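> Return atomic coordinates for the entry below.
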Amino acid sequence: MIKKTDVTVIICCAGMGTRLGIGTTKALVDVGGEPLIIRQLKLLDAFDDIRVVVGFDAERVINVVKEYRKDIMFVCNYEYEHNGPADSLKKALLGVRKYVITLDGDTIMNPEDFKRFVEFPNECIAVTENASGETISAMAQNGMVEVLSKKPGNMQWSGITKVQADKLRGTSSHVYEVLTPYLPMTAFPLRLKEINTPKDYENAMEWFVAGMSEE
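All right, here's what the predicted structure looks like:
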């Protein structure tokens, strides 16, 4: 059983968010009057080892997070323009606990589903439907994720995982490729929306206003 005291949470929000076109990282997009990253942190109050990977507009992200919580560790990805999400993730792995929960800073999650994900006692990969027009696909069969890929699958994955830290130390710049050698892994259904484009943001806000309960 995975205990919270054995878990490090890593939120990756170093990217520029150019496809969204808001002039800052997607972690600072407004969701119901609050920055998205604050909504994420409110779901993580039970954890005492949280690391936020920053890059583009790092100072703003740090200031916003510190207004809510002072004990967050910040990790800088200075090469955010040239490397991928797995590179950001790996920069935060130094000294982590046995298990890591990974999150992307552009994701709105159903709070009840995420609470169940946090309480789930084993390793798992969160999968969903209709998270974004641009995301990584998952092929899930019999409750297990068998494939993560850019090719079409029957579910979607947007970076939320609970795994042993050593499984995140691969050489690829893409997290799904880093995880591939360890598949199959338990598929955990989680309702969420990922914000990559203006259309994604529009869909996410409609979903948020509807109570984050629609499939």
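> can we go C-alpha only for contacts and neighbour counts from here?
Fine.
> Show residues contacting the host helix or strand of Leu41.
In the assignment (DSSP states H and E), Leu41 maps to helix 36-42. Applying Cα atoms under 8 Å, 6 or more residues apart in numbering, the external contacts of helix 36-42 come out as 26-30, 64-65, 68, 105-109.
> rerun that using 6 Å as the cut-off
27-29 (Cα atoms under 6 Å, 6 or more residues apart in numbering).
> Need those residues in a markdown table (columns: neighbour count and secondary structure).
As requested, the contacts of helix 36-42 are exported to a markdown table (neighbours: other Cα atoms under 10 Å; DSSP: H, G, I helix; E, B strand; the rest coil):
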| residue | neighbour count | secondary structure |
| --- | --- | --- |
| Ala27 | 26 | helix |
| Leu28 | 21 | helix |
| Val29 | 20 | coil |
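> Which of those residues sits closest to Arg169?
Ala27 (24.1 Å; Cα to Cα).
> which outside residues touch stretch 109-116?
Outside stretch 109-116, the residues that touch it by Cα under 6 Å, 6+ apart are 190-192, 212.
> now, which of the residues you listed lie within strands?
Leu192 (DSSP state E).
> Of the contacts of stretch 109-116 - the most surrounded one?
With neighbours taken as other Cα atoms under 10 Å, the top of the contacts of stretch 109-116 is Leu192, carrying 28 neighbours.
> So that one versus Asp6, what's the distance?
From Leu192 across to Asp6, the span is 25 Å (Cα to Cα, to the nearest Å).
> Please provide the structure for the following sequence as well, for comparison with the first:
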Amino acid sequence: MPFAQSVIISCAGIGSRLGLATTKALININGKSLIRWQLEQFNDVEDVRVVVGFQAQDVIDEVLAYRKDVVFVYNHSYFETKTGASYYLGARHGAEYAFEYDGDLLVHPDDLKMLLNLDGEWVAYSDKMSDDAVYVKVNPQGEVVSFSREQGDFEWTGPCCIKKQKLRYHSGNVFNQLEPYLPMKGVKIRACDIDTFEDYQRAVVWVQKNL
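Sure, this is the predicted structure:
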């Protein structure tokens, strides 16, 4: 990585929309937990911070079985907050730039490598795949100019990168943290976001093809 950044993996949520009675970090995809797939993709990243909340000890045990040097951060208000709070909590004692990665996300390895080597601040997006998508609108310069629950050019899946000093404690989503700073550089990636059980079924196939 060309500059000081921390990777923040947000794994505090309950994952109620998935309907599998477990946090998304621990769902099994082709023989491995989702968090294990993610950690393998960040093997070469020195500073990885995992934000935990629901089933925290189970997530910690799963992470430590693979990697011992991860920094754990608790989101004690995981039931009342969303990923925007976890992003802030994970980033506040980290490096200058905070690389956000949702706990329900997988990115194609080539695209993730590219993102880890991007300078400055950016927002990634992908072609629509999820059932319950948040959309982004992109201007002709390739910048992300807005987020929407109704319509847009592409799907907002994350990840993103922004200076940690711009983050504030926020009970909403990561994109709510980014909205005050739009437009931001946009980067299209191949990614798979898991919100619903149907998304999970697609993720199993996606992993077989891409990881």
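> mean offset of the helix holding Leu41 of structure 1 relative to structure 2 (after superposition)
Its aligned residues in structure 2 lie a mean 1.1 Å from helix 36-42 of structure 1 after superposition (mean Cα distance after the TM-score superposition for structure 1).
> Return the set of buried residues in that helix.
36-41 (16 or more other Cα atoms under 10 Å).
> Kindly tell me how buried the aligned partner of Ile29 of structure 2 in structure 1 is, as a neighbour count.
By TM-score structural alignment, Ile29 of structure 2 lines up with Val31 in structure 1. A total of 17 residues lie near Val31 of structure 1 under the criterion other Cα under 10 Å.
> The most far-flung residue of structure 2 relative to its centre: what's it in contact with?
What lies farthest from the middle of structure 2 is Pro140; by Cα atoms, centre = their mean that is 25.6 Å. Contacts for Pro140 of structure 2 (Cα under 6 Å, 6+ apart) come out as none.
> For it, give its distance to Trp156 of structure 2.
Taken as Cα to Cα, the span from Pro140 of structure 2 to Trp156 of structure 2 is 17 Å.
> same deal with Asp119 of structure 2?
The value you get for Asp119 of structure 2 to Trp156 of structure 2, if Cα to Cα is used, is 20 Å.
> From the centroid of structure 1, which residue is nearest?
In structure 1, the residue lying closest to the centroid (Cα atoms, centre = their mean) is Leu103, at 2.0 Å.
> residue in structure 2 matching that one?
Residue pairing (TM-score structural alignment): Leu103 of structure 1 is matched to Tyr101 of structure 2.
> Am I right that its match sits in a strand?
Yes - according to DSSP: H, G, I helix; E, B strand; the rest coil, Tyr101 of structure 2 belongs to a strand.
> quick one, strands of structure 1?
In order along the chain, structure 1 carries the following strands (DSSP E): 7-13, 30-31, 34-35, 50-54, 73-76, 99-104, 107-109, 124-127, 136-141, 144-149, 155-157, 161-164, 185-189, 192-194.
> Can you report how many residues neighbour Met114 of structure 2?
12.
> corresponding residue for it in structure 1?
Aligned by TM-score structural alignment, Met114 of structure 2 pairs with Arg116 of structure 1.
> Distance-wise, check that match relative to Ala46 of structure 1.
Noted for Arg116 of structure 1: a distance of 13 Å to Ala46 of structure 1, by Cα to Cα.
> now Ala126 of structure 1
19 Å.
> now swap in Thr128 of structure 1 and tell me
In terms of Cα to Cα, Thr128 of structure 1 sits 24 Å off from Ala46 of structure 1.
> More neighbours: which of these two?
The residue with more neighbours, out of Thr128 of structure 1 and Ala46, is Thr128; 22 against 11, by other Cα under 10 Å.
> What are the neighbouring residues in contact with that one?
Residues near Thr128 of structure 1 by Cα under 6 Å, 6+ apart: 155-156, 189-191.
> Give me the aligned partner of it over in structure 2.
Matched by TM-score structural alignment, Thr128 of structure 1 corresponds to Ser126 in structure 2.
> since we're on Cys192 of structure 2, how many residues are nearby?
The burial count for Cys192 of structure 2: 25, using other Cα under 10 Å.
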